[in-house]
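[1] Need a 3D model of the following:
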Amino acid sequence: MSDLNKLGLAEARDALRKGDVTSVELTESCLKAIDEADALNAFVHKTPEIALERAKAADARIKAGDAPSMCGLPIGIKDLFCTKGVSSQAASKILEGFRPEYESTVSQQLADAGAVMLGKLNMDEFAMGSSNETSVYGNAVSPWRRGNDDAQLTPGGSSGGSASAVSADLCLAATGTDTGGSIRQPAAFVGITGIKPTYGRCSRWGIVAFASSLDQAGPMTKNVRDAAIMLETMCGHDPKDSTSAELAVPNFEAMLTGDVKGKKIGIPKEYRMDGMPAEIEKLWSDGAEMLKAAGAEIVDISLPHTKYALPAYYVIAPAEASSNLARYDGVRYGRRAHLAQGDGITEMYEKTRAEGFGPEVQRRVMIGTYVLSAGFYDAYYNRARKVRTLIKKDFEDVFAAGVDAILTPATPSASFGLGEMTEADPVQMYLNDVFTVTVNLAGLPGVSVPAGLDKQGLPLGLQLIGRPWDEGELLNTAYALETAAGFVAKPGKWW
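    The predicted structure is shown next:
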């Protein structure tokens, strides 16, 4: 078989079980694709030795008949996950040279299941960004192009390297993290599937923290079935993470029947934004029609506090970031600035952070420190927390009224060119999260499914939001939508 790197997780797993292919062959095919794709800047720390060693071990496990679903499947790991002995920088200069002596729970669970780590993937610095332009490694580049235009496009952020790598078939799947849309927005931009599970479903232990009450890990895959397979391995209770839920993890793949007859799908009127492109509007109504044709009931719903979600998010997330990033001081690990004669500890902190953090991270730390300061705590942070409670209640009311899932656009536009959203107005960039942040604020599961192309040939995604802990049902609805949409477009290879 040629082009083994183009397989999805389910196809590769079945081929491995039949003996049609070995994990070493799959891994070598991906490693070759990675080496030819430096123009995408998706993989920033390559680990071919670890990959081949794990692939050989996986082949032995499969031969012995002791192989979970993920065994032998080559994947990429976002640079936010600590990986033992392998650089884990969160795409920041301040963590230069940091090689942890431990493994994050999620990457350990994947390794224990026999998954093969190909390397670490590019991302926005400390996961702060929507376009993968804040990385110390430079921009990750989308494998997609607009028509015959050579302009480089963003793969979205912060999990831009993961999105680019999966879409370009450099790996079979990848891990991502989602604090305000960082799995779902990049997945929509590059035509792949990405799911953010319920807050607490996947352990956060060993993942470099951005905003602890919002961060959640999830899989980025080529289709919904693959998302179900990988998510099951990534989930589970972890005593090392106090927010991790002690709940049984169902067999998500077994729940993919595609039957949505009688399910109620809500369409929130507040998501009809002013100036929304006609293509996004049409995609949304087409998606609703597809689910209706599959037997679901489409109902109009109201989530009245939606308009406050972005402002609340951009108070809460930076506040938590300023608290989490205080640990980077040049004392214990990572980079330390060069000090002049007579410099004390305060100068060391100041110089290290000024050198180590990029402009976007500095901006968010400053905002966060400001909203947590004595005079402004109640005016900003406490008020944002109250708004968050109201947003969560909006969703609770809708689900209590019998709605099974909510359908919205995933992004307000298709992918844009790198450098098009300039530094001049960071708020323009923040608006990219308009459809996704509510899900993080409410701790709900959300999935982005590719559903069509815009007139320039770029992918557009739809988002489904589910009840808490109901990832199985949500994935099944996503599976029905994916089947109806029949999205099979791939980027033309230019790299």
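[2] From now on I want contacts and neighbour counts done on CA atoms only, so please keep to that.
    Fine.
[3] mind listing what the residue most central in space within the chain touches?
    With distances taken as CA atoms, centre = their mean, Ile183 lies nearest the centre of the chain, 2.1 Å away. Neighbouring residues of Ile183 by CA atoms under 8 Å, 6 or more residues apart in numbering: 157-159, 176-177, 194-196, 218-220.
[4] Is Ile94 in a helix, a strand, or coil?
    Put simply, Ile94 is helix when judged by DSSP: H, G, I helix; E, B strand; the rest coil.
[5] one more to line up against the first:
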Amino acid sequence: MSDLTRLTIAEARDEMNKGALSSADLTDAYLAAIEAANKALNAYVTVTGDKARDMAKASDARRAAGTVGALEGIPLGIKDLFGTEGEHTQACSHVLDGFKPRYESTVTANLWADGAVMLGKLNMDEFAMGSSNETSYYGPVINPWRAEGSNSDLVPGGSSGGSAAAVSAMLCAGATATDTGGSIRQPAAFTGTVGIKPTYGRCSRWGVVAFASSLDQAGPIARDVRDAAILLKSMASVDDKDTTSVDLPVPDYEAALGGSVRGLKIGIPREYRMDGMPAEIDALWQQGIAWLKDAGAEIVDIELPHTKYALPAYYIVAPAEASSNLARYDGVRYGLRVPGKDIADMYEKTRAEGFGQEVKRRIMIGTYVLSAGYYDAYYLRAQKVRTLIKRDFELAFNAGVDAILTPATPSSAFAIGDEELAADPVKMYLNDVFTVTVNMAGLPGIAVPAGLDPKGLPLGLQLIGRPFEEETLFKTAHVIEQAAGRFEPKRWW
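    Reported below is the predicted structural model:
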């Protein structure tokens, strides 16, 4: 085998099951790839080489003894938002300098229980606040993709930019990620990978650093739909430590692949046809509609009338919850501490130095909308809008729609340091325009690569499903994937 890191999770699993490959060899191949590429891509903030080799050795021993987990011996990257016992967990923020938890997040514990191997922690926007992975204390992640004829560095999307870049560049077999307003689906679309945000409550949030607790949800980023299905099966579980996790059986998502979509009703929301939508995004959407129609699906126009209010409502709810969640970082018990003349001064100096500009912006917005005199005008009204957005989807699904097809992003990946976006945060926030509704309504959504733009950069389509019907999304996304083919960046690093 010329390059072990080119194997998908399913392919590596089959090779190991046949005895043609060991986890130790696969892990060493990934560690060598990270060593060669990470300086250029900045996808990993820490590499746990010794731990990875120990886990791979233990996995091979289990396999030899006849014990084989669902992810036995598969090397994964972990977003820096997930607590990993005794290992760097800082949400890529200066305020959490040196923090190594004494606990393991439920999602990562599930992965290790199924035999997976941890390669290291992946870069991300600070506290998951960003759409480009430029707010990380450890510097921006570089997208493995480049426009044809250009050497300009592009963003991988955010906040799970490190996860998406590492999967796309084959620096891990798959990666954990989180999605609060599009942070799995947008970077997946920017890097030619597959990312699914499951239904709120499908994966435990315990041990994951909180951004906006009513919106955050863990999910995988993978190279193809099958690998995403395999990963989600292991990540998902009910958890007594997270009261929002739902006690429903976790299906065998992989078994849904290859199923027919004949007779499925696919909704096309007219509100997603935005003014000024780039021609290539609209063309991609039409191509996706044609593929599903050819596969026997019924295409129906639907209305989601409150979509236009989703982005402003999201940017009230999410910062409000963030301001509450981030109040715990004070320099007293762990992380950064900047000395002050008294405890209040120490709090202020620690937070001033520890938080980045985007995090400070969102904390201030959140604190403002929760303050006396503004709570009813902003936060309460945003929550009412959220209820209306959820009802729009419920009406569509009650009318017989099985899934909804939309673009994943309003454009392909843009340049790092884009001056227009840096000068106007609202323009940066517009990157989430197609994705935030899914979080506001607690629904599952998957981004699947569907084509390339005129510059040769990947574009993705999004499928939105009924609550806890991820199997339908996997089945339908697999049809799109089979029609579109898979996309890889040309190696330049």
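[6] re the thing from before, turn the contacts of Ile183 of structure 1 into a markdown table, columns for secondary structure, neighbour count and distance to Leu303 of structure 1.
    Supplementary listing: these in a markdown table, determined by DSSP: H, G, I helix; E, B strand; the rest coil; neighbours: other CA atoms under 10 Å; distance: CA to CA, whole Å:
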| residue | secondary structure | neighbour count | distance to Leu303 of structure 1 |
| --- | --- | --- | --- |
| Gly157 | coil | 34 | 26 |
| Ser158 | coil | 35 | 26 |
| Ser159 | coil | 37 | 28 |
| Gly176 | strand | 34 | 27 |
| Thr177 | strand | 30 | 25 |
| Gly194 | strand | 34 | 23 |
| Ile195 | strand | 33 | 21 |
| Lys196 | strand | 33 | 20 |
| Gly218 | strand | 27 | 25 |
| Pro219 | strand | 26 | 27 |
| Met220 | strand | 36 | 28 |
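[7] So what does Glu348 of structure 2 match up with in structure 1?
    Under the alignment (TM-score structural alignment), Glu348 of structure 2 pairs with Glu350 of structure 1.
[8] before we move on, what about Ser412 of structure 2?
    Aligned partner of Ser412 of structure 2 by TM-score structural alignment: Ala414.
[9] My understanding was that that match contacts Gln456; is that so?
    No - Ala414 of structure 1 lies out of contact with Gln456 (CA atoms under 8 Å); the separation is 9.2 Å.
[10] out of those two, which sits in the busier spot?
    Per other CA atoms under 10 Å, whichever of Ala414 of structure 1 and Gln456 has more neighbours is Ala414, with 23 against 12.
[11] Please report how far that one lies from Asp241 of structure 1.
    In this view, Ala414 of structure 1 and Asp241 of structure 1 are 36 Å apart by CA to CA, to the nearest Å.
[12] next one: His305 of structure 1
    In terms of CA to CA, His305 of structure 1 sits 30 Å off from Asp241 of structure 1.
[13] before we move on, what about Gly266 of structure 1?
    Using CA to CA, one gets 33 Å for the distance from Gly266 of structure 1 to Asp241 of structure 1.
[14] neighbour-wise, which of these two wins?
    For Gly266 of structure 1 versus Asp241, neighbours defined as other CA under 10 Å are more numerous around Gly266 (24 against 15).
[15] so the more buried one sits in a strand?
    Yes - assessed with three-state DSSP, Gly266 of structure 1 lies in a strand.
[16] could you say which helix or strand contains the closest residue to it other than its chain neighbours?
    In space, Gly266 of structure 1 comes closest to Ile406 once its chain neighbours are excluded; the distance is 4.5 Å by CA to CA, 6 or more residues apart in numbering. Following DSSP states H and E, one finds Ile406 of structure 1 within strand 405-409.
[17] Give the next helix or strand downstream of that strand.
    helix 426-430.
[18] Name the residues of that following helix that come out as buried.
    Neighbour-count burial for helix 426-430 of structure 1, with 16 or more other CA atoms under 10 Å as criterion, is recorded at Tyr430.
[19] what about it, how far off from structure 2?
    Helix 426-430 of structure 1 differs from its equivalent in structure 2 by a mean of 0.4 Å after superposition (mean CA distance after the TM-score superposition for structure 1).
[20] how close does Cys71 of structure 1 sit to Phe435 of structure 1?
    35 Å.
[21] And Ala442 of structure 1, by the same measure?
    Ala442 of structure 1 is 13 Å from Phe435 of structure 1, by CA to CA.
[22] which residues of the stretch 101-250 of structure 1 fall in strands?
    Remark: strands assigned in the stretch 101-250 of structure 1 by DSSP state E, counting those that start in this stretch are 116-121, 173-178, 193-196, 216-221.
[23] Could you dump these into CSV and include distance to Asp66 of structure 1?
    Output for those, formatted as CSV (distance: least, CA to CA, whole Å):
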stretch, distance to Asp66 of structure 1
strand 116-121, 16
strand 173-178, 22
strand 193-196, 28
strand 216-221, 23
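[24] Select, out of those, the one closest to Val106 of structure 1.
    In terms of CA to CA, the element of the strands of the stretch 101-250 of structure 1 nearest to Val106 of structure 1 is strand 216-221, at 8.0 Å.
[25] Show me what the closest one packs onto, helices and strands only.
    Judged by 3 or more CA pairs under 8 Å, 6 or more residues apart in numbering; DSSP states H and E, strand 216-221 of structure 1 is in contact with helix 160-167, strand 173-178, strand 193-196, helix 224-234.
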